[in-house]
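Engineer: Predicted model and sequence follow; I will ask about them next.
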Amino acid sequence: MSADNQNRTQSDIDELTRQHFYQVLYGRRDVRSQFLSKPVGDEVLTNILHAAHHAPSVGLSQPWNFILIRDQEKRKQIHAAFEQANREAAEMFSGARREQYQGLKLQGILDAPLNICITCDRKRGGPVILGKTHQPEMDLYSTVCAVQNLWLAARAENVGVGWVSIIDRDTLAQRLELPEGVVPVAYLCVGYVSEFLEKPELELANWEKRKQLEQMVFSEKWGQPAQSD
């Protein structure tokens, strides 16, 4: 690394780095069906976990932990919990939508070589945390930032990640023997993949389409369209 590069501040992002960042961002996918059996090496896993651990957190409380799950029997237990929740979820849809739902693959718990549960310790830092005084849920949001950091870092390492949310949280907490005050935030399937799809899998399956940004941006108050400069 040149002396010039060593002296650059963290705010100085060159054009190539900027382009690569957006390539990673827009190339991220929620992986369900493309996992390979190839294990994620220790160095790559450490890089990904370091990225997650450098997420922003309320009051610098760092409320997250990362439970690495490789044991097949443990994953079978969690997969069974998914199957139960998935049957319950299917009943919430009707007609053709239920049939379409039942045809979707919504997890890779047994396919991916590694599962990671990211938890939030809601007691970490004591009863009063800077930034949580009026929004106590900020520790949960901080943990979600760690999830996103992990997801983007994994994509930069050409590792796929799938978030499985169709699991009863209490059942998951029991299976992982979480102590009181520690809650599961994200159950992730992690591994190398045969391909990263061009579009999200649910979009390719015609479950939903990405909405236009203009529909999501308001000005000054809810519902008032943003004005162009």
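Structural biologist: On my side now, so go ahead. What you see is a predicted model; the values in this text were computed from it and never measured. Numbering: from 1, shown residues only.
Engineer: CA only for contacts and neighbour counts going forward, please
Structural biologist: Noted.
Engineer: Now do the contacts for the most centrally placed residue in the chain.
Structural biologist: The structure's the chain has its C-alpha centroid closest to residue 147; by C-alpha atoms, centre = their mean the separation is 4.3 Å. Counting by C-alpha atoms under 8 Å, 6 or more residues apart in numbering, residue 147 makes contact with 52, 118, 186.
Engineer: So it lies in a helix, does it not?
Structural biologist: Yes: remark: residue 147 belongs to a helix, assigned using DSSP: H, G, I helix; E, B strand; the rest coil.
Engineer: take a look at this one as well, against the first:
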Amino acid sequence: MSDAHVDASEREALYRIMALRRDCRHFTPGPRLADAQLERLLQAAHQAPSVGLMQPWRFMRLSEPAWRERLIPFVEAERLATAKALGERAAEFLRIKVEGIRDCAELLAVVLAPDDGTVFGRRSMPREMAWASAACAVENLWLAARAENLGLGWVSMFDPEVIARELQLPAGATPFGLLCLGPVPAFYEQPMLEEVGWRQRRPLHEMLWASPALPAAGDEPG
């Protein structure tokens, strides 16, 4: 491809967008996104890599007020169940805003499609590689949204079986996110959970594990 080379300014822009991306929960109420803008964002998601080119992601637009009101009780039920599971941190957790379903410009469901039988690259980890591939699409969407100065928040507090039933998904399909998307009053300086003191990001060096010593000659399995 004649235009495949990425220059320094493009590279720096990408790294900057990655650093500025946030999981947003506070949105500016307003109109839905223009269809052309939403299509750009979904096209970015659709350009994500997938194992065996299986493309297991599916998106549903649920931005009508009736859909929002229908789904919120299921999110609230899981929020309360999460608080109960957190024990002594329950009250602290309940003070944290966990979604912007009512206020965001667009509400999307992201769904893992029924297994299409792809074997290439996932014979030994069929489910895991489907999930990983679909998550790549969400990350693409997240970065594209930030590049358009829009916020995105991934809501995972719901019972997937209940939401699958509400959305009338086909057998074998699994919802794994309600994505709040739209303009925000401001982007958080840090991840919101750091700002509210819930948890601190760990440094990169803690994520790097040393490789084990190779077995000595003659110790290899026969």
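Structural biologist: That came in fine, so what should we check first? Note that the structure is predicted; figures quoted are calculated from it, not measured.
Engineer: mind listing the strands for the first structure?
Structural biologist: In the first structure, the strands defined using DSSP state E lie at 64-69, 114-121, 160-164, 182-191.
Engineer: Need the counterpart of residue 108 of the first structure in the second structure.
Structural biologist: By TM-score structural alignment, residue 108 of the first structure lines up with residue 100 in the second structure.
Engineer: Now its match. Nearest residue, chain neighbours left out?
Structural biologist: Excluding the flanking residues, the one nearest residue 100 of the second structure by C-alpha to C-alpha, 6 or more residues apart in numbering is residue 25, at 5.0 Å.
Engineer: check contacts around the one you found.
Structural biologist: 97-100, 152-153, 180.
Engineer: residue in the first structure matching it?
Structural biologist: Using TM-score structural alignment, residue 25 of the second structure pairs with residue 32 in the first structure.
Engineer: Next, count neighbours for the aligned partner of residue 155 of the second structure in the first structure.
Structural biologist: The equivalent of residue 155 of the second structure in the first structure is residue 164 (alignment by TM-score structural alignment). For residue 164 of the first structure, the count of nearby residues is 19 (other C-alpha atoms under 10 Å).
Engineer: What's the separation between residue 164 of the first structure and residue 96 of the first structure?
Structural biologist: Per C-alpha to C-alpha, to the nearest Å, residue 164 of the first structure is found 23 Å from residue 96 of the first structure.
Engineer: now residue 208 of the first structure
Structural biologist: Separation of residue 208 of the first structure from residue 96 of the first structure (C-alpha to C-alpha) stands at 14 Å.
Engineer: do the same with residue 173 of the first structure
Structural biologist: Taking C-alpha to C-alpha, one finds residue 173 of the first structure at 33 Å from residue 96 of the first structure.
Engineer: try residue 25 of the first structure
Structural biologist: Counting by C-alpha to C-alpha, the gap from residue 25 of the first structure to residue 96 of the first structure is 33 Å.
Engineer: Could you do residue 141 of the first structure as well?
Structural biologist: For residue 141 of the first structure, the distance to residue 96 of the first structure - C-alpha to C-alpha - is 35 Å.
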